[in-house]
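S.K.: sequence first, predicted coordinates after that:
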Amino acid sequence: MKNYQISEDIKYLEQFSREARRYLHTIPEASGQEHKTSQYCQSVMRALGYKITEYPGYTGFHADLDVDASKKRIAFRADMDGLEMPDLTETEYKSTHENLAHNCGHDTHMAIALTAARYLAEHPEKLAFNVRFIFQMAEEDMRVPGAEKMVEGGCVNGVDEIYALHNDASMESGSIKVNDNIMSSWGAAWTLDVHGESAHGSTPHKGKDAIREAVRIINDLDYIIAKQTNPFSPAVFGCGMFHGGTVPNAIPDYVQARGTIRSMDEETDGILRSSLNQIAKESALRGFNTSMVCTGYPAVINHSYASQRIIAAASTFLQDIDSHCKPMTGSEDFSYMVNAVPDKKGALFFLGSGCQEKGIHNYLHANPYYVDDDCLLVGAQIFIELATH
């Protein structure tokens, strides 16, 4: 049973929001390659009367609706990229792009933004702000320029406050989580390349085993967290990819491994990053040519004013509001946008997109990843409330 009531004013947008999400679900694209996605979103926003600003060489764009030069500007971010994995959902709107899927629900974020944008364009007299919608490329892959590049290009120039949401299908539709402090971790993706010397498996002493060296380095990283970081400051090290060798009876001369680090304070993030570089340097003393590249995001730190604005907007129609939630251990480059607005006046919140009654209860990046479309108008109504009050 629903414990919330969508405003009668926006119910007419239900079909529009569902059709937008389901179409976007069919065309997921890799980080930085969101060409079809961007074209579709731009076409919708242009038709609604928004002024489009593109970023040459990139797929991201922002769209402005100006009603009064004396008003402040509010911005909303929607990320556009999918994940490089097959879509295992069994729906009529399954991904048509091989090995690409919206298993983080960015199709949901875009549909919510488009729905809110349509309502605001059709009811400009209700606006308390001039409005900007930022459609961001490349949130998922830390190695590809995303929010940071859009900030450099001016996406938050003239913006007074900024908001974003992230769906979570482990939460019920009609619920949100937010806080007025750290909302996501400091995070980075690392790539380790180890070059050794190949040899026959029967004569390992004649080569330099890149697999053994890479494994040793990865084990050292676990040691760093165990012995060099503050036990009261959470830190996570993960290795998600490991590739090396071509035959079972040869010592490989090259291995690449990739993974992530996460932490909940800036000091720990610095320890982890410096340790990665130091470990790679020490590998050279054993005769290996080793490199470690690490790129990542600062934490999203919600501004108290902005988080209270979210709570006030959601309280007009929702009951299930967790206003003191724990931060997620995942990372979000929305932090670059928050950090670039005056007084860092911005906030991120989590929007429930699951429904136990419909059998929808999965975590981000799960495969298959299902979303309850009822969440679309919930997210849109919160954005609308923020823009009109």
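M.R.: Thanks, I have it.
S.K.: make it CA atoms for all contacts and neighbour counts henceforth
M.R.: OK.
S.K.: K2: which element?
M.R.: With elements taken from DSSP states H and E, nothing contains K2; it lies in neither a helix nor a strand.
S.K.: how about it, nearest residue that isn't a chain neighbour?
M.R.: Leaving out its chain neighbours, the residue that sits closest to K2 by Cα to Cα, 6 or more residues apart in numbering is G174, at 7.4 Å.
S.K.: burial check on the one you found, number of neighbours?
M.R.: Number of residues near G174 (other Cα atoms under 10 Å) recorded here: 27.
S.K.: list the contacts of it.
M.R.: Listed by Cα atoms under 8 Å, 6 or more residues apart in numbering, the contact set of G174 reads 2-4, 318-320, 351-353, 375, 378.
S.K.: repeat that for 7 Å
M.R.: Remark: with contacts taken as Cα atoms under 7 Å, 6 or more residues apart in numbering, G174 is in contact with 4, 318, 320, 352, 375, 378.
S.K.: would you format the residues you listed as TSV with neighbour count, secondary structure and distance to N362 included?
M.R.: Supplementary listing: these in TSV, determined by neighbours: other Cα atoms under 10 Å; DSSP: H, G, I helix; E, B strand; the rest coil; distance: Cα to Cα, whole Å:
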residue	neighbour count	secondary structure	distance to N362
Y4	16	coil	22
L318	20	coil	22
D320	17	strand	19
G352	26	strand	11
C375	26	helix	15
V378	27	helix	19
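S.K.: closest to M85 out of those?
M.R.: M85 lies nearest to G352 out of these, by Cα to Cα, at 23.1 Å.
S.K.: A169 against G352, yeah?
M.R.: Yes: using Cα atoms under 7 Å, A169 makes contact with G352 at a distance of 5.8 Å.
S.K.: for L24, see how far away the residue nearest to K2 is.
M.R.: Relative to L24, G174 is positioned 22 Å away (Cα to Cα, to the nearest Å).
S.K.: A further structure is provided below for comparison with the first:
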Amino acid sequence: MQDFVIDSKLLAMQELGESFRHSLHKIPEVSGAEFKTSAFCQDVLKKAGFTITTFEGYTGFLADLDSQSENTPRIAIRADMDALEMSDLTQNEHTSTHKGLAHNCGHDLHMAIALLSGCFIAKHKEKLPCNVRFIFQMAEEKAHIPGANKMVELGCMEGVDEVYALHNDASLEYGSVKINNGIMSSFGTIWSLSIQGKAAHSSTPQKGLDAIREGARILADMDYIVAKKTDPFSVAVFSCGMFQGGSIPNGVAESALLKGTIRAMDSKTDEILKNAFKEIEEQSALRGFKTKFSYDGYLAIFNHTKCVKRLVESAQKVLKKDEMLIQECEPMSASEDFSEMINACKDKKGAMYFLGSGNKAKGICNYLHSNPYYVEDKAILVGAQIWINLILSFGK
């Protein structure tokens, strides 16, 4: 860890931080059902001295540690808990014990960083310049399952002055920090479109309404919308990852189901893409088809300037090499529901940054959701020290 400035007392807790991640990596759980994961994290923070708030019917919880001073601001840090429905192809002593589930997005790393920094500040509570809340969130991976939006509804942002989060990136060398002032992630929407036509024999197609052909027409129209109706200088991505239709080879398909995503980097483009589906539905109705369009998604993350400044200063205290701090980077084309918490915060004060979790020397340079997905455990200390710096310097 010679390239980083780590408090000696935190450095002595390195094995503890790694044990947190390894234990959590063994028990990945599906979005919204992170029961063992939540219980593990609650137990660690409760023993450390945090006040735990749970919500009936949900695995998400709050862990609060208040300073000894009155009328102090509250800072919140989000850690997501869910895993992916993928087999864990890692081969080590902490490989997943839950068949078909794996932490291939590194949420186990996020939680370990939060737990380690929480344990550290609890031991130095007398130095706290602010109240601290760790938000352990369920279901970040699936937009149709209550996640950040439900946590906000349950009151996770009440009394919070600023909110922060990190996301690991194993394609970056461990300890590297990447942050953007302003937009940090895309508007991301998962859409579903069902088409109801009319069945007929393939020898008499005029008697039916071909749902498969109507689906193909819709895909072509959406590609046209992206090419001709959106600003060429604005990001607009349309994709269809699932197309199911028909039941027999010698018939006109009675129904079809299409699913995919749309992504944009600004609200205007996002609205153009969503409204295009409404126009397409109207056209399908004129052609005799019945359609149903539905979608779930996340708003873009917009990092607040003041919060970015705090994060940059906290990271600079840790990183010895200037090149390890990457500012004004390209936002990620993926989306994140942490935007719900920023938008619910006072004056929308919040920010997310990316923490490198790779190690090229060890062959760890995989992208999120790849399989196998490895991370460098040394990133835990770096991430924890950044959170500790942020908390202990808050208000200065």
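M.R.: Received the coordinates, thanks. In this text the structure is predicted, and so the values were computed from the model without any measurement.
S.K.: how close does C155 of the first structure get to F76 of the first structure?
M.R.: Between C155 of the first structure and F76 of the first structure the distance is 11 Å, computed by Cα to Cα.
S.K.: same question, I224 of the first structure
M.R.: Counting by Cα to Cα, the separation of I224 of the first structure from F76 of the first structure is 38 Å.
S.K.: of these two, which one has the most company?
M.R.: F76 (23 against 16).
S.K.: for the stretch 151-300 of the first structure, which segments count as helices?
M.R.: Counting by DSSP state H, counting those that start in this stretch, the stretch 151-300 of the first structure forms helices over residues 210-227, 266-284, given from the N-terminal end onward.
S.K.: can you list contacts of the longest one?
M.R.: Applying Cα under 7 Å, 6+ apart, the external contacts of helix 266-284 of the first structure come out as 186, 217, 229, 263, 290-292.
S.K.: neighbours of the closest residue to D88 of the second structure other than its chain neighbours, just the number please.
M.R.: Computed as Cα to Cα, 6+ apart, the closest residue to D88 of the second structure that is not its neighbour in sequence is A102, at 5.0 Å. Using other Cα under 10 Å, A102 of the second structure has 32 other residues around it.
S.K.: same question, S233 of the first structure
M.R.: By the other Cα under 10 Å criterion, the neighbourhood of S233 of the first structure contains 11 residues.
S.K.: quick one: contacts for the nearest residue to it once chain neighbours are set aside?
M.R.: Excluding its sequence neighbours, the residue lying closest to S233 of the first structure (Cα to Cα, 6+ apart) is M264, at 6.4 Å. For M264 of the first structure, the set of contacting residues under the criterion of Cα under 7 Å, 6+ apart consists of 185-186, 233-235.
S.K.: same check on R18 of the first structure?
M.R.: Going by Cα under 7 Å, 6+ apart, R18 of the first structure touches D373.
S.K.: change it to 8 Å
M.R.: For R18 of the first structure, the contacting residues are 111, 373, 376, taking Cα under 8 Å, 6+ apart as the criterion.
S.K.: lining up these with the second structure, which overlap?
M.R.: With the contact criterion set to both residues aligned by TM-score structural alignment, their matches' Cα atoms under 8 Å, those that also touch in the second structure are 111, 373, 376.
S.K.: of the residues you listed, just say which sits nearest to G259 of the first structure.
M.R.: Distance from G259 of the first structure was checked for each of these by Cα to Cα. The minimum falls on A111, at 30.5 Å.
S.K.: any idea which element the closest one lies in?
M.R.: The secondary structure element spanning A111 of the first structure is helix 106-122 (assigned by DSSP H and E).
S.K.: that helix vs the second structure - mean distance after superposition?
M.R.: Mean deviation of helix 106-122 of the first structure from its aligned counterpart in the second structure after superposition (mean Cα distance after the TM-score superposition for the first structure): 0.9 Å.
S.K.: give the other helices and strands that that helix contacts.
M.R.: In this structure, helix 106-122 of the first structure makes packing contacts with helix 14-26, helix 35-47, strand 73-79, strand 130-136, strand 161-172, helix 375-388, judged by 3 or more Cα pairs under 8 Å, 6 or more residues apart in numbering; DSSP states H and E.
S.K.: can you give me the strands in the stretch 201-350 of the first structure?
M.R.: Secondary structure of the stretch 201-350 of the first structure by DSSP state E, counting those that start in this stretch: the strands cover 235-244, 250-251, 254-263, 289-297, 320-322, 346-354.
S.K.: tell me which of those sits nearest to A340 of the first structure.
M.R.: Among the strands of the stretch 201-350 of the first structure, the nearest to A340 of the first structure by Cα to Cα is strand 346-354 (9.5 Å).
S.K.: quick one: the closest one to the second structure mean distance?
M.R.: Relative to the matching residues in the second structure, strand 346-354 of the first structure has an average distance of 0.4 Å after the fit, by mean Cα distance after the TM-score superposition for the first structure.
S.K.: could you tell me where that strand falls in the second structure?
M.R.: The alignment of strand 346-354 of the first structure onto the second structure (TM-score structural alignment) spans residues 350-358.
S.K.: now that stretch, how far from the chain's geometric center?
M.R.: For stretch 350-358 of the second structure, the distance between its averaged C-alpha position and the chain's averaged C-alpha position is 11 Å (Cα atoms, centre = their mean, to the nearest Å).
S.K.: just stretch 230-241 of the first structure next, same as before
M.R.: Stretch 230-241 of the first structure has its C-alpha centroid displaced from the chain centroid by 19 Å (Cα atoms, centre = their mean).
S.K.: ok, and for that stretch, which residues are buried?
M.R.: Using 16 or more other Cα atoms under 10 Å as the burial criterion, the residues of stretch 230-241 of the first structure that qualify are 235, 237.
S.K.: just stretch 87-102 of the second structure next, same as before
M.R.: Taking 16+ other Cα under 10 Å as the basis for neighbour counts, the residues of stretch 87-102 of the second structure that come out buried are 87-88, 95-96, 101-102.
S.K.: rebuild these as TSV, extending it with secondary structure and distance to S333 of the second structure.
M.R.: As requested, those are exported to TSV (DSSP: H, G, I helix; E, B strand; the rest coil; distance: Cα to Cα, whole Å):
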residue	secondary structure	distance to S333 of the second structure
S87	coil	25
D88	coil	25
T95	coil	29
S96	coil	28
L101	coil	25
A102	strand	23
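S.K.: now, among the residues you listed, which is nearest to M81 of the second structure?
M.R.: Taking those together and measuring to M81 of the second structure by Cα to Cα, the closest member is A102, at 11.6 Å.
S.K.: and H365 of the first structure, how many neighbours?
M.R.: By the other Cα under 10 Å criterion, the neighbourhood of H365 of the first structure contains 15 residues.
S.K.: I should have written A47 of the first structure there, sorry.
M.R.: By the criterion of other Cα under 10 Å, A47 of the first structure has 10 neighbours.
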